[in-house]
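sequence first, then the predicted structure, then my questions.
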Amino acid sequence: MFGGSFDPIHDGHLMMAKNALKQRKADELWFVVSAQNPFKEGSSSFHHRFKMVQLMIEPYHKMKAIDLESKLPLPSYSIDTVRILKAQNRDCEFEWLIGSDQLPTLDKWKDIDELNQRVQFIMYARDFNIETQFPIVTGPVLPISSTEIRKGSITKTSPRVLQYMTKHSLYLDEILRNRVSQKRYEHVLRVKEVALELADAHNIDKDRVTLACMIHDLCKEDSKENLLNTMKSNYPSQVGLHPAFYHGFAAASELSKKYYVRDKQVLNAIRGHVNGASTNKIGMILYIADKCERGRGYDSEPLITLSKQNLVGGFKEVKKAQDAYLRRHNE
């Protein structure tokens, strides 16, 4: 058994599991996904964390995910989980895989003496140079943390997990916060607010709209050099565009290459959000919301109301107003 919140599961977890399975000659390895306080800010639901574990281990027939802790009252403890699993699987001999970083606090686990009697703890470490009473499984300790994945700093997990994250709008807030200024972050949230109102009015998938909104300005504050290099590498035929367009292309490229997003409407919406070049429904919603979010300093409610009633008509009116604004400021 390998317990954890797995928020999300990553390559380091999988490495530990594979080495433990092999070195302990176990029949199976069970990922015991822990219950988590649903009111904890920024945490993902049990359902999403459990599903990501399933996606990660899908190719490995000796691994499976256990959802028992989602059915236990909070707070749930490892001893409760072990008691139930042993009662349900009387012919099984259980071992509990832990990392060496958990050793200093192990004595604080609830009913640790009983837990020691019911399961054999197995210690995962880089090598055998560690003092412990437990059997050791050795292997690389990858410098990966779920926290860094949630921030968007690294993507060291399965492409299936990354696709799931973006499809269900997981961690987008943290990814954005880690990348842009507070002012830009607040703008994006206001864009999302208007966009979701429009999505609701026109029955458009809110997760897809949320993804487009949260990512559209992800690269807005990247350096000019980085944006230009991205354009040269990924959109050489578009390098001649005004640099104000670059960040949309860069964000779409990052979403596609880092997170394996293949939703053409979302990607086109992000690429075309500056000038309304994308006329699919998500593209029109993003363009309208970006130009009409309620922090722009003018009364945008008439345009928002029109767009809720008639998306295409609202889109055209917003473009007309934006073109007039640009002409005035370029004179």
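Thanks, I have it. Numbering: from 1, shown residues only.

going forward, measure contacts between C-alpha atoms and count neighbours the same way
Will do.

hmm, Q36 and G4 touching each other?
No: between G4 and Q36 no contact is recorded; they are 10.0 Å apart, counting by Cα atoms under 8 Å.

neighbour count for these two, which is higher?
Q36 (18 against 15; other Cα atoms under 10 Å).

over to that one. Which of the three states is it?
Using DSSP: H, G, I helix; E, B strand; the rest coil, the structure places Q36 in coil.

just give the number of residues close to the nearest residue to L29 once chain neighbours are set aside.
Spatial nearest neighbour of L29, chain neighbours left out: M63 (4.8 Å); criterion: Cα to Cα, 6 or more residues apart in numbering. Applying other Cα under 10 Å, we find 22 residues neighbouring M63.

which neighbouring elements make contact with the helix or strand that contains I79?
I79 belongs to helix 78-88 when assigned by DSSP states H and E. Packed against helix 78-88 by the contact rule (3 or more Cα pairs under 8 Å, 6 or more residues apart in numbering; DSSP states H and E) you find helix 112-118.

check which helices and strands the helix it packs on sits against.
Applying 3+ Cα pairs under 8 Å, 6+ apart, one finds that helix 112-118 contacts helix 78-88.

what comes up buried for the helix it packs on?
For helix 78-88, a neighbour-count test (16 or more other Cα atoms under 10 Å) marks 78-79, 81-82 as buried.

ok, now stretch 180-193?
Neighbour-count burial for stretch 180-193 [16+ other Cα under 10 Å]: 180, 184-185, 187-193.

would you reformat these as CSV and include secondary structure?
Shown next, in CSV, are these (three-state DSSP):
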residue, secondary structure
V180, coil
R184, helix
Y185, helix
H187, helix
V188, helix
L189, helix
R190, helix
V191, helix
K192, helix
E193, helix
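
which of the three states applies to L14?
helix.

and the gap between it and L303?
50 Å (Cα to Cα, to the nearest Å).

the structure to be compared is supplied as follows:
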Amino acid sequence: MSKVGILKQAFNPITLQDIDFAKKQIKKLKLDKVYFVVLKDENKPKKKDRKQMVSLALEDIDNIELIKEKDSNIECVYLNNKNSININKKVMKGDFTLLDEKVKDYILDNCFYFKTIIRNNLRDNRYKHSLSVSKLAVELARAHNYDEKKAYTAGVFHDICKELPYKKTMELMKKHFKNKLKNPGYLFHAYLGMVFARDKLLIKDEEILNSIYHHVLGTDDGTLSKIIYISDKLDPSRGYDSSYLIKLSLKNLDLGFKQTRYESNRYNKEKN
């Protein structure tokens, strides 16, 4: 009779640490295999999606499988991965380096955990602003036949580094953008937001990265960059009437972008 380990978790999502833990238990306990059992979880994504992510992560691993416990006529050793909670917390802060690449891609393709990640990095008003920006970005993308998923992703994460502590902000600026330290401080979160998206969320799409990097001043003429700039500046939750410029942007993106930049620059000059 085979001796196997049973690891029952929500796997929300499965991480590289889960796999490493199982491999170590196989060696330590002299197991033939470890079976992963995906438990119910009231939080999204649904169980079928979490099972799919587990399947993707285990594709190239011979002695770890996704299986229902009741299907196995085996001697079972139940395993307890105590570190999974701490690793999961890091993932829910946006550290996708802890995930298998196929799992990471599945998450990004389905926009899983996005709201949780910004909720864990931003205060309530900034969280709501980010959701509002992403909503308008999707509307603009739909109006101009652009990829709605990319617009949503960029909109959600455009301010992800807005509330980094000053010390951490300067540490990262010195590491990644030493030549931009003399630029106004209000630009730093955009620069670092791009780095976060690239190095933590592992987003490779250059249009998404550029749109986050340029969203404060609108200094990029790519379609997504225009969409995110407009959505940020005209966000209805800001409390002023931006309906005219939103309608203009929905009809003509280029004209809406130019007019929004003009109005924003005029407002900033008057304020200063």
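Done, it's in. Not measured: the values here are computed from a predicted model.

which residues in the stretch 1-150 of the second structure form strands?
3-9, 33-38, 64-66, 75-79 (DSSP state E, counting those that start in this stretch).

and for the equivalent of H242 of the first structure over in the second structure, the neighbour number?
Aligned by TM-score structural alignment, H242 of the first structure pairs with P184 of the second structure. P184 of the second structure has 8 neighbours, counted by other Cα under 10 Å.

circling back to that earlier point, out of the strands of the stretch 1-150 of the second structure, which gets nearest to K167 of the second structure?
Using Cα to Cα as the measure, strand 3-9 is the one of those that comes nearest K167 of the second structure, at 36.9 Å.

can you name the residues in contact with the closest one?
22, 25-26, 31-39, 69, 74-81 (Cα atoms under 8 Å, 6 or more residues apart in numbering).

now the angle from the helix holding I79 of the first structure to strand 29-33?
130 degrees (axes from the mean of the first three to the mean of the last three Cα atoms, to 10 degrees).

and K64 of the first structure, how far from L21 of the first structure?
Counting by Cα to Cα - K64 of the first structure and L21 of the first structure are separated by 12 Å.

next one: G42 of the first structure
From G42 of the first structure across to L21 of the first structure, the span is 32 Å (Cα to Cα).

what do you get for L303 of the first structure?
Taking Cα to Cα as the measure, L303 of the first structure falls 60 Å from L21 of the first structure.

check contacts around the residue mapped onto K151 of the first structure from the second structure.
Using TM-score structural alignment, the equivalent of K151 of the first structure in the second structure is M92. Applying Cα under 8 Å, 6+ apart to M92 of the second structure gives the contacts 113, 116-117, 120.

give me that answer again for 10 Å
M92 of the second structure makes contact with 12-13, 86, 113-121, according to Cα atoms under 10 Å, 6 or more residues apart in numbering.

next: H189 of the second structure.
Residues in contact with H189 of the second structure, defined by Cα under 10 Å, 6+ apart, are 158-164, 169, 173, 195-196, 212-213, 216.

apply 8 Å and report the result again.
Shown in contact with H189 of the second structure (Cα under 8 Å, 6+ apart): 159-162, 164, 169.

which of the residues you listed are buried?
Buried subset of these (neighbour count, 16+ other Cα under 10 Å): 159-162, 169.

which of the strands of the stretch 1-150 of the second structure sits most buried?
The highest mean neighbour count among those, using mean count of other Cα atoms under 10 Å, belongs to strand 33-38: a mean of 23.

got the angle for it vs strand 3-9?
Using the same axes, to 10 degrees: strand 33-38 of the second structure against strand 3-9 is 20 degrees.

so which elements touch strand 33-38 of the second structure?
Using 3+ Cα pairs under 8 Å, 6+ apart, strand 33-38 of the second structure sits against strand 3-9, helix 16-29, helix 47-57, strand 64-66.

what number of residues lie near H329 of the first structure?
For H329 of the first structure, the count of nearby residues is 7 (other Cα under 10 Å).

aligned to it, what sits in the second structure?
Matched to the second structure by TM-score structural alignment, H329 of the first structure sits across from K271.

same check on V261 of the first structure?
Matched across to the second structure, V261 of the first structure falls on I203, judged by TM-score structural alignment.

and that match, what is it in contact with?
Contacts for I203 of the second structure (Cα under 8 Å, 6+ apart) come out as 108, 197, 209.

could you check how far stretch 241-248 of the second structure is from the centre of its chain?
Its chain's C-alpha centre and that of stretch 241-248 of the second structure lie 29 Å apart, by Cα atoms, centre = their mean, to the nearest Å.

for stretch 316-331 of the first structure, same thing?
Relative to the centre of its chain, stretch 316-331 of the first structure is centred 36 Å away, using Cα atoms, centre = their mean.

same check, this time on stretch 14-27 of the first structure
Taking Cα atoms, centre = their mean, one finds the center of stretch 14-27 of the first structure at 27 Å from the center of the full chain.

again with stretch 305-319 of the first structure
For stretch 305-319 of the first structure, the separation from the chain centroid amounts to 32 Å (computed by Cα atoms, centre = their mean).

what span of the second structure is it aligned with?
The aligned range for stretch 305-319 of the first structure is 247-261, by TM-score structural alignment.

for the aligned residue in the second structure for L170 of the first structure, what are its contacts?
Alignment note (TM-score structural alignment): L170 of the first structure maps to F112 of the second structure. Neighbour list for F112 of the second structure: 44-45 [criterion: Cα under 8 Å, 6+ apart].

which one of G42 and L21 of the first structure has more residues nearby?
L21 (20 against 12).

pretty sure that one is touching L29, no?
Yes: the pair L21 of the first structure and L29 passes the contact test of Cα under 8 Å, sitting 6.3 Å apart.

with respect to D220 of the second structure, which of the buried ones among the contacts of H189 of the second structure is nearest?
Nearest member of those to D220 of the second structure, counting by Cα to Cα, is D159, at 17.0 Å.
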